[in-house]
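1. just a sequence and a predicted model for now, questions to come.
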Amino acid sequence: MRFIEEVVVEEFLPTFRSMLAAELRERGLTQHEVAETLGISQSAVSKYAHGEINRREEVLSDERVADLVERIADGLTTGDMTSVQALVEAEVLVRRLEEGDLLARLHEQAMPELAEYDGYGRIHDPESALRTSEQVRSSVRRALRRLTNTSGFAGLIPNVGSNLVECLPEAATVDDVAGVPGRIFDVKGRATVPGDPEFGVSEHVASVLLSARDAGRDVRAAINICYDPEIVATLEAAGYDAVEFDPDAPTDPIRESLADREDLPETFVCYQTGGYGIEPITYVLGPDADAVVAAVKELLRG
């Protein structure tokens, strides 16, 4: 993992300083004067002068960088520009080059994983959709670790497999819901997660979650486990209200069953007892992945 600040320090700054040192030397300043002006050692100036540092061609060839170097060199030489103003001008350019520009491209080269995200500048925005989506994936990942490390969970996985999902705050489609690709299966008594959480990989459990949201429930996460009357009774005894729905209903069964339930707690249960070719399933829905996993763990206490 490399931060863009590392790119500035390690890739941009040495080239920028070497360019500025060369311009100051061309204007008649001695190595000692250049060192004092730039606040660096004379040995560093000597290395710049003798080409003993690696310089990035992308920085050298950027006209904006070259223009600023000349302006700063002129200003520092004539006294028209203070070192503080020179620093401010350089900082302004650096910030500009970080916003989807030269430094952003250098950062993407150093961190190829960033290339998949449109709008590179979003990684610097604390309110960005990118940050929110990564937080959702992290939430699912963290809850999965708690779940799969809990003894006995594999016994709650239905034949169709389980999935743990969490959605974005304004989720509208399954593409806004992160879950386990391929579902969680019981492999020889062990809950097996085939891959890292992704968006748009869960159709079934994601659809249940979205239906509950359509019914006005303020939920963002869900998990499906097997159905048994004792499972539902245990969850109800732990304080999780349970709502039965008909999987064969002609319209949206989840939304219909929740439409008139204004009294539900933030984490609750929906279940169906099966139908023709339909396996009975229990769903736990709540405000986040951690909350629904906490409910499932109630079944495994003792």
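-> Received, thanks.
2. okay, CA-based contacts and neighbour counts for the rest of this
-> OK.
3. ok, which stretches of the stretch 1-150 of the chain are helices?
-> Here the stretch 1-150 of the chain has its helices, by DSSP state H, counting those that start in this stretch, at 4-7, 13-26, 31-38, 42-49, 57-60, 63-78, 83-98, 102-110, 129-148.
4. second one coming, line it up with the first:
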Amino acid sequence: MRFVEEIVVDEFLPTYRSLLADALRERGLTQSEVADLLGISQSAVSKYVHGDVERNERFLNDDDLRDLVDRVAEGLASGEMRPVQALVESEVLIREMERGGPLAQLHEEAVPALADFEGEYAVHDPDSDLREAEQVLASVRRGLRVLENTSGFATLIPAVGSNLAESLSDAGGVEDVAAVPGRIVDVKGRATIPADPEFGVSEHVATVLLAARAAGSDARATLNVAYDEGLLAELDAAGYETVEFEGQADLSDAPDADGPADLDAAVDEALADAPDADVLYHTGGFGVEPIVYLLGPDAPTVAGMVRDVA
């Protein structure tokens, strides 16, 4: 694990400071004056201006950095820019480079897993999509640990398997929902989770969650378990609101499953009068396995619902 700040210190700052020191010296400032403006020692300035510090070619060829060096050097040399403003201007460029410029590229090279995240991201942004995605994956992993440690959960896994899913806050499709690749299955009385959660790997369970959200539910997570009248009674007794949804939408991931529109309509109708329902269930039909979907704000909470009644 390498932080982007390490790349800033090791690669960006030596290049930037050396360019800035050169630019200030070209404008007639002494090494002592340059040191005072940059807040570094005079010996460091000497190393910069004499080429004793290695520069990163990636930054040397960046037009935005060259433009910043010229603006800051001119501003500091003329007195029109205070060091604080120079610092702010430099920080702004650093953040921009982290979002999609040379710093982001170098960070991806140092941490290849970052390249798996599509689109622009900023590691320092507390509201970034990257941060939320990682938080959702971590939440699903915590929920899975709850299920693994819940005695009796394996008996609630339906024939088609279970899955635990959680969506991004602004989820618009299956690709914005994290779940277990494949399904959670019962292997000799033990719930078996085949792989770590990923986004876009659960077509049906994710679709149910998205349909519930589209129908007015605030749920961000869901878990499907086997239907049982006794289970529903226990959920009712535990204070959870249950509601049945009708229709014959195939509840498996089989290729001949009915389209999402059928499922969306069924979920929408069920939640029309109960948008805060915690439990959706279907009693089955010809070729359709009866099933229960637990809804909640996050994966650990939904897993906890199973723990409450298992």
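-> Ah, there it is. Please read all numbers here as calculations on a predicted model, not as lab measurements.
5. tell me which of the helices of the stretch 1-150 of structure 1 sits nearest to residue 227 of structure 1.
-> helix 129-148 (17.8 Å; C-alpha to C-alpha).
6. who's in contact with the helix or strand that that closest one is followed by?
-> Per DSSP states H and E, the first helix or strand lying C-terminal to helix 129-148 of structure 1 is strand 164-167. For strand 164-167 of structure 1, the external contacting residues (C-alpha atoms under 8 Å, 6 or more residues apart in numbering) are 136-137, 139-140, 144, 176-180, 202, 205-206, 220-224, 288-289.
7. same thing with stretch 37-52 of structure 1?
-> Under the criterion C-alpha under 8 Å, 6+ apart, residues 18, 21-22, 31-32, 34-35, 53, 76, 83 lie in contact with stretch 37-52 of structure 1.
8. let's see it at 7 Å
-> Residues from elsewhere that reach stretch 37-52 of structure 1 (C-alpha atoms under 7 Å, 6 or more residues apart in numbering): 18, 21-22, 31-32, 35, 53.
9. among the contacts of strand 164-167 of structure 1, which are in helices?
-> 136-137, 139-140, 144, 205-206, 289 (DSSP state H).
10. in CSV, list those residues along with distance to residue 68 of structure 1 and neighbour count.
-> Shown next, in CSV, are these (distance: C-alpha to C-alpha, whole Å; neighbours: other C-alpha atoms under 10 Å):
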residue, distance to residue 68 of structure 1, neighbour count
136, 42, 27
137, 42, 25
139, 45, 19
140, 47, 27
144, 51, 24
205, 56, 23
206, 53, 29
289, 50, 28
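11. pick the one among the residues you listed closest to residue 128 of structure 1.
-> Set against residue 128 of structure 1, the nearest of these by C-alpha to C-alpha is residue 136 (12.7 Å).
12. so which of the helices of the stretch 1-150 of structure 1 gets nearest residue 295 of structure 1?
-> Nearest of those (C-alpha to C-alpha): helix 129-148, 10.5 Å.
13. who touches that closest one?
-> So helix 129-148 of structure 1 is contacted by 122-123, 165-168, 178, 191, 197-198, 289-290, 293 (C-alpha under 7 Å, 6+ apart).
14. returning to that earlier point: who wins for neighbours among the contacts of stretch 37-52 of structure 1?
-> When neighbours are taken as other C-alpha atoms under 10 Å, the top entry among the contacts of stretch 37-52 of structure 1 is residue 21 (27 neighbours).
15. the residue lying closest to that residue once chain neighbours are set aside: neighbour count?
-> Once flanking residues are discounted, residue 21 of structure 1 sits nearest to residue 34: 6.3 Å by C-alpha to C-alpha, 6 or more residues apart in numbering. Counted by other C-alpha under 10 Å, the residues lying close to residue 34 of structure 1 total 23.
16. got it, and residue 194 of structure 2?
-> For residue 194 of structure 2, the count of nearby residues is 12 (other C-alpha under 10 Å).
17. what separates it from residue 298 of structure 2, distance-wise?
-> 21 Å (C-alpha to C-alpha, to the nearest Å).
18. count of residues packed around the closest residue to residue 66 of structure 1 other than its chain neighbours?
-> Excluding its sequence neighbours, the residue lying closest to residue 66 of structure 1 (C-alpha to C-alpha, 6+ apart) is residue 60, at 7.1 Å. A count of nearby residues for residue 60 of structure 1, using other C-alpha under 10 Å, gives 16.
19. can you find the partner of residue 15 of structure 2 in structure 1?
-> In structure 1, the residue equivalent to residue 15 of structure 2 is residue 15, according to TM-score structural alignment.
20. shouldn't its match be in contact with residue 58?
-> No - with contacts counted by C-alpha atoms under 7 Å, residue 15 of structure 1 stays clear of residue 58, the gap being 9.7 Å.
21. more neighbours, these two?
-> More crowded of residue 15 of structure 1 and residue 58, by other C-alpha under 10 Å: residue 15, with 22 against 15.
22. residues contacting that one?
-> Here residue 15 of structure 1 is in contact with 55-56, 59 (C-alpha under 7 Å, 6+ apart).
23. if we go to 10 Å?
-> By C-alpha atoms under 10 Å, 6 or more residues apart in numbering, residue 15 of structure 1 lies in contact with 9, 21, 48, 53-60, 65.
24. do you know how far the residue nearest to the spatial centre of structure 2 is from residue 162 of structure 2?
-> In structure 2, the residue lying closest to the centroid (C-alpha atoms, centre = their mean) is residue 133, at 1.0 Å. For residue 133 of structure 2, the distance to residue 162 of structure 2 (C-alpha to C-alpha) stands at 22 Å.
25. coming back round to it: quick one: which of the helices of the stretch 1-150 of structure 1 is nearest residue 228 of structure 1?
-> helix 129-148 (19.4 Å).
26. mean shift of that closest one relative to structure 2?
-> Once fitted to structure 2, helix 129-148 of structure 1 is off its aligned match by 2.7 Å on average (mean C-alpha distance after the TM-score superposition for structure 1).
27. in three-state terms, label residue 283 of structure 1 for me.
-> strand (DSSP: H, G, I helix; E, B strand; the rest coil).
28. pretty sure it contacts residue 269?
-> Yes - with contact defined as C-alpha atoms under 10 Å, residue 283 of structure 1 counts as touching residue 269 (5.6 Å).
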